[in-house]
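J.: missing the sequence, but the structure's below:
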């Protein structure tokens, strides 16, 4: 079992409902939710002319290896209502893997830790979930 830090983001539709649906799906299919951050509203990153995001950090315990977990999360995004747009564009739901235990992965399909982990304030806030005593 591995501890994995995820970040959920949404800026289209009923954002709170999108997060609730994603959390339920993650807990059912991806891994047991151990702890979450508070929901935080953030400005868009990259493409700034779009609605603000709601984000939540989620610490899970999973039995799935990293690439299988990524595939599961991509299926869950579709289940919640994600459809293709463009890089950094608006989306119904986005689920990113920020960290996976102490693993480092650098493929085109998956980068762990997430490349934006040091640039985005919300990712830094989510990282607090992984510190000792946060559980």
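T.: Now that the structure is in, tell me what you want to look at. Note that the structure is predicted; figures quoted are calculated from it, not measured.
J.: use CA for all of it now, contacts and neighbours both
T.: OK.
J.: okay, now residue 130: neighbour count?
T.: By other CA atoms under 10 Å, 17 other residues sit near residue 130.
J.: identify each buried residue in whichever helix or strand residue 9 is part of, please.
T.: Element membership of residue 9, judged by DSSP states H and E, is strand 2-10. By neighbour count on 16 or more other CA atoms under 10 Å, the buried set for strand 2-10 is 3-10.
J.: and here's the other structure:
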């Protein structure tokens, strides 16, 4: 049995586009996982620790037979392969992969919280999630993505559509 899950990807160190392309391809190559939809890429201002370069952020939808914990472990493995080092909270990173949603599940344990606890408070997650979301209300919340975007105090100026990437061919950006 497979379920649909949504992963947020972000990068602000090195060749951000290449890193995102590699991350998507490596996720797609994981046993039990297939990338089904890819959002546009958005350039966003850093949140939390602001003394760093802008991020490129996006969301991918995956069809997976992995459990939620196995999906998290696969994401962490891809981060490690791509050189992710955890030093400063919310600090610069080659790649960050967060599990946002896993089917209709609510999961809370010491390693994983689904839905992602800050997802509805971050335009840089919600805007690309809206690109790949199929459905009306988000599971658990019973509210639309647009509802949460309308509730955010900031006006999304920090989330700028950057373009699209073709992760299957590693071609450069395409402006859309």
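T.: It's in. Just so you know, these numbers come straight off a predicted model, no measurement behind them.
J.: where does the TM-score land?
T.: Laid over one another, the chains give 0.93 as their TM-score (TM-score structural alignment, normalised by the length of structure 1), with 133 aligned residues with a CA RMSD of 1.4 Å.
J.: circling back: other residues contacting the strand holding residue 9 of structure 1?
T.: Applying CA atoms under 8 Å, 6 or more residues apart in numbering, the contact partners of strand 2-10 of structure 1 are 18-19, 22, 53-63, 90-101, 123, 126-127, 129-130.
J.: could you flag which of these are buried?
T.: Of these, these count as buried by 16+ other CA under 10 Å: 18-19, 22, 53-62, 90-100, 123, 126-127, 129-130.
J.: from residue 94 of structure 2, how far off is residue 14 of structure 2?
T.: Residue 14 of structure 2 is 7 Å from residue 94 of structure 2, where distance means CA to CA, to the nearest Å.
J.: mean shift of the strand holding residue 9 of structure 1 relative to structure 2?
T.: Averaged over the aligned pairs, strand 2-10 of structure 1 sits 0.4 Å from structure 2 after superposition, using mean CA distance after the TM-score superposition for structure 1.
J.: and stretch 125-135 of structure 1, how far from the chain's centre?
T.: Counting by CA atoms, centre = their mean, to the nearest Å, stretch 125-135 of structure 1 is centred 15 Å from the centre of its parent chain.
J.: contact partners of that stretch?
T.: Counting by CA under 8 Å, 6+ apart, 5, 7, 34-37, 56-59 sit against stretch 125-135 of structure 1.
J.: strands of structure 2, start to end?
T.: 3-11, 33-38, 41-44, 55-64, 96-102, 107-108, 113-114, 159-166, 171-174 (DSSP state E).
J.: whereabouts in structure 1 does the fourth one align?
T.: Spelled out, it's strand 55-64 of structure 2. Across structure 1, the stretch matching strand 55-64 of structure 2 (TM-score structural alignment) is residues 53-62.
J.: among the strands of structure 2, which comes closest to residue 81 of structure 2?
T.: strand 96-102 (11.7 Å; CA to CA).
J.: packing partners for the closest one?
T.: Counting contacts by 3 or more CA pairs under 8 Å, 6 or more residues apart in numbering; DSSP states H and E, strand 96-102 of structure 2 is packed against strand 3-11, helix 68-81, strand 113-114.
J.: what is the corresponding segment of structure 1 for it?
T.: Residues 94-100 of structure 1 are matched to strand 96-102 of structure 2 when aligned by TM-score structural alignment.
J.: so residue 35 of structure 1 versus residue 81 of structure 1, what's the distance?
T.: Taking CA to CA, one finds residue 35 of structure 1 at 24 Å from residue 81 of structure 1.
J.: what about the aligned partner of residue 117 of structure 2 in structure 1, how many residues close to it?
T.: Applying TM-score structural alignment, one finds that residue 117 of structure 2 aligns to residue 115 in structure 1. Using other CA under 10 Å, residue 115 of structure 1 has 12 other residues around it.
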